[in-house]
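Novice: The following comprises the amino acid sequence and a computationally predicted model.
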Amino acid sequence: MTLNVESPERKEETGKSGFGARFALILIALLWASQLNGLIGLMGSNAQAEIAVHYHTTEIAWFSQIGLLIGVFATPFIVKAAGMFGKRRLLIIITTLGLVGDLIAALSTNFETLLVGRAVAGFYGPSIALVYALTRDVFPPKLVGPASGFLGGGMGVLALGGPFLSGWVLDDYGYRGVLWFMVIATGVSLLALLFLVPESKVREPRTPVDWAGGILLGGGLASVIYGVGKGEQWGWTSGDTLSFIGFGLLAVIGFVLVERRVAHPMFPITLLGRRRVWSTFLVSSLIMGAIFAQGTVLNLLILMPKIPGLSDGLGWTATKNAWVSAPNSVLLIAVSVATGVLVRRFDSRLLLGIGGTLVAVGVALMSEFHHSVGQIMAIGVFSGVGMGIVVALVPIMVIESVKPEEQALGNGAQNMMQGVLQGVMTQVAFVLVAQNSNVMKGTAFYVDDSYSKGFLLFAGVIAVGTLLILLIPKAKSLKEAEVGQAA
């Protein structure tokens, strides 16, 4: 892709070299940072079957969920601090926390310590919000769209190379090798941020921290996720389940009331109250949350063993899964990059509708046809094209909806809403999948009907999210939207 753009600070050799060396290095560093969560999530998802068998646990869902809980709780404080003190600075801090958590997990000798490490690493959760905000701030106007689309398309790079990397590490070194690779990957990201990425000059005024609002919002949403996650174990009508879910919902209501009264709210109600903003956040969070959540169930289906009468997993190796998914990953990359260019000419709402429809159709078909290599590859064409469109558009639509000084808060709010919906959908899916599970030696194995129900859940949510695009009003296109310091 060739783009003729000059830096606003000085003329660089960008005329025929696209982004130019400086911006290319920044983009690579931000790409690694933006996909680190996804890479760790992918490798962890692939390793969870082996971890569940090794530790004889039926609570393997918390291997991924504990970090999500911490990330949701921390997001309001991290994005607020990033707006006041610098997005790069906060990104470095949370990457360091992620590295500490990964080390604890890699050195763990029991499941409880492993979860502690994953919890500490959860502070890295809001990283994607800061990465996209930095992209808007440090790239010239004409590069913001392609750069954002490229970062969104990084999910395709991850989907292409991640399974091969995960397969090699998991098949040759086991789940412990996966945990140590997480340490290495986070360390590389930290070094790239320190030496390649400039700080944003866009700042919010330094105001007192709205601790009450942040605790009510983060704590309330985390409480809802935790209550839903324990619902199957405690009983959906038990006092404990209803208390956690009820407290969480009351805390969110309390957050709204507090934000209307404080002088310097954590998330201004005026921002979240704008129709273009809340409708974009709702639609993108429903679709993206379901996309990421269904990946957990898909990996269980593919990697759990096939044991007649006990487990209906496909029993593939991680490496075989990588080869099967590779063509569709290439498709996702190509579509996402093309979408980053097309969105400057076509209404982003129309493109998102096309992408969401294709993903919903693909996941719905997967509920019935997931028994062979041919079926999964053929259905993956729908999902690959649709996901390529969606992942490229979400950050771009947030840029279209908020002002430069609201970018970190906007990305943070969208990221938090997506995390909550992803967490709730993952927990509900595990409840559906576990309904017909067989437990042997402390390990849960799942039957084919359970996987089908999980996929149908996600297909339905994606379809609803796609229909809700009708709620999003027309706003400035990416071509007209303000960008940060480059403007």
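Specialist: Ah, there it is.
Novice: can we go C-alpha only for contacts and neighbour counts from here?
Specialist: Noted.
Novice: Name the helix or strand for Leu194, please.
Specialist: helix 141-196 (DSSP states H and E).
Novice: any idea which helix or strand comes after that helix?
Specialist: Under the assignment DSSP H and E, the closest C-terminal helix or strand after helix 141-196 is helix 211-234.
Novice: which residues sit against the helix or strand following that next one?
Specialist: Sequence order places helix 239-259 as the next helix or strand after helix 211-234, per DSSP H and E. Outside helix 239-259, the residues that touch it by Cα atoms under 8 Å, 6 or more residues apart in numbering are 212-214, 216-217, 219-228, 230-231, 234-236, 265-269.
Novice: So how do I select the buried members of these in ChimeraX?
Specialist: Selection of buried members from the contacts of helix 239-259 for ChimeraX, criterion 16 or more other Cα atoms under 10 Å:
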select :213,214,216,217,219,220,221,222,223,224,225,226,227,228,230,231,265,266,267,268
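Novice: Name the residues of the helix or strand where Gly460 lies that are buried.
Specialist: In this structure, Gly460 sits in helix 448-467 according to DSSP H and E. When burial is assessed from 16+ other Cα under 10 Å, helix 448-467 yields the following buried residues: 448-466.
Novice: alright, now check it against this:
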Amino acid sequence: MSEPRQAVIGGGAAPGSGWTPRLVLSTLFLAMILEALSLGATMVSIGLPEILKEFPTTQGGWLTTTYFLSGAIACPLLGKAADLFGKRRVLMVALLLSGAGALICAVAPTFGVLLVGRALQGPVLATLSLIPSLIRDVYPPRQAVLASSITITGLGVFALFTPLFIGWLIESSGWRGLFWFDTVWTLALCGAMLLVTPESKLRQQARLDVLGGALLTGGVLAVLLYVSMGRSWGWLSGRELFLLLIGAVLLASFLLHTRRAQDPIVNLSLFRRKPLLLVAIGGAIGYGISITISQVLPLLALTPREAGHTYGLGLTTVEYAGIGTPHALMTVAAGLLVGFFVPRGRHPQIFLFLGLAGWAVGTPLLIFLNDSFGELFLAAAVLGLSNGLVNAAVPNIVMRATPAGDQGSTAGTVQLCQTGFSAVTPVVMFAVLAPHATLLTGGGVVYAEQGFRIWLVVTAVLALAMLLIGTVLLRERRGESVQEFVADRPGAAAKSAPQPAGAGAEGPAAG
């Protein structure tokens, strides 16, 4: 067993000191930061019908895609910056950018300006990887595991009121009220974190791969435009094929650049290790499915049955809290379970597999259980449990498989895979739904149930395929430890020297 890990900054938790008032407050505010992140995604999903009434379009998926695409590029860049300048400092930069983006969304006169604001909000997604890394640096090991799980999946009190609060905001202030609240909430959390959360002293020498980020952004954006506009422009039209060619060229250039760059935005060598490959792909699929389900649920619940379709409960946004709240609470409960069992010797990849299995079961349930409030309630609860298991398992697998000195950049690379796939899935989903869309004369868009069924089958197949690949090919075997990974890398001893004692395979994730 390794020795207890020393706190690395003044004012942090001493070894064996357990929970202190400062650590409790720090965990609370860090959880609130990730609640702000969740709010940024959830409020658009719930508010999408209202937004589409003001800006009628079949491209509503871009409100989510722009958010996640911006976050996908920002995550590894901010991860590198965190290794250079400090994790708390970079967290505050991400929050300030998100607050500015929310302000732009609140006053947006057009759909295009709304997309610009969403792009500025995207960097807050880096907090998903930076917060667990910061916690590992400044918390005692056992407290680090529980704090990571709590902050990633949220706190029950927020999950209880968030859907109801979002519904109330929409009904009282319209969808713009969501963004006004998000502006104030996000900026206020900057000051709170500055007061109670200590900064990590771990630093590395690295360079920001701006060129790699630009190539990746351009390539993914071109391919997404091809997928999104193919039906209206023509899949084999000259404009569409040109977009696809540009995307392919940029992505190929990105791969070549990554192999040659000294500090690439995506470190492909990390994925030679099965645990990181598992968490990158499995987390990406789970997170991507979660994002689309968070949009499908409100569309199924809020659409009025009078629209002439075979689904739709016609709920108000406040009434939708009766479905959104249990979904969120099951997510929180799953996170607490992971935080309880991982320090007691349970491998976090077990919970990743359970979450994927839950997705494979829950999405087909939603195909058949959407005709009444009770049926949608049950399907939402199962999907919320799956969501929490996957989201809580991911940071714990990363912490277990990565030396402390590499936490920022490695977590940023894994987060790139998650948010990058999450940027793709909404566009693909709305491309699947588009042939089944009807533009209403009074404003808004309604989709036929067949479109939802096709997409839900796709998600179930994705989850099941990843579960089989993960358990058969990518499951971590005995002896595949983080120490072996460090020992195999050139210059690893020097690079990992700053990590505190006990931060290896038996660090926070192993308890």
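Specialist: Structure's in. What do you need? Source: prediction; values computed, not measured.
Novice: What helices and strands are in contact with the helix holding Leu194 of the first structure?
Specialist: In terms of contacts (3 or more Cα pairs under 8 Å, 6 or more residues apart in numbering; DSSP states H and E), helix 141-196 of the first structure is packed against helix 20-55, helix 87-107, helix 127-138, helix 318-342, helix 373-401.
Novice: so which of the ones you listed is the most packed in?
Specialist: Mean neighbour counts were taken over these using mean count of other Cα atoms under 10 Å, and the top value, a mean of 27, falls to helix 127-138.
Novice: That helix maps to which residues in the second structure?
Specialist: Helix 127-138 of the first structure corresponds to residues 127-138 of the second structure when matched by TM-score structural alignment.
Novice: what's the average distance of the matching stretch to the first structure?
Specialist: On superposition with the first structure, the mean distance recorded for stretch 127-138 of the second structure (mean Cα distance after the TM-score superposition for the first structure) is 1.6 Å.
Novice: And for stretch 276-294 of the second structure?
Specialist: With mean Cα distance after the TM-score superposition for the first structure, stretch 276-294 of the second structure averages 1.5 Å from its match.
Novice: what does stretch 25-41 of the second structure give?
Specialist: Comparison of stretch 25-41 of the second structure with the first structure after fitting gives an average deviation of 1.4 Å (mean Cα distance after the TM-score superposition for the first structure).
Novice: Please apply the same query to stretch 169-184 of the second structure.
Specialist: Stretch 169-184 of the second structure: mean distance to aligned residues in the first structure after superposition is 1.5 Å, counting by mean Cα distance after the TM-score superposition for the first structure.
Novice: Tell me which residues of that stretch come out buried.
Specialist: Residues of stretch 169-184 of the second structure classed as buried: 169-170, 175-183 (neighbour count, 16+ other Cα under 10 Å).
Novice: Looking at these, which two lie furthest apart in space?
Specialist: Ile170 and Thr183 (15.4 Å; Cα to Cα).
Novice: Run through who's touching the match of helix 127-138 of the first structure.
Specialist: With contact meaning Cα under 8 Å, 6+ apart, stretch 127-138 of the second structure is reached by 7-9, 12-13, 30, 33-34, 75, 79, 82, 87-88, 91, 94, 144, 147-148, 151-152, 198-200, 202, 395, 399, 404, 407-408, 411-412, 415, 508.
Novice: Since that was my last question, I'll sign off now.
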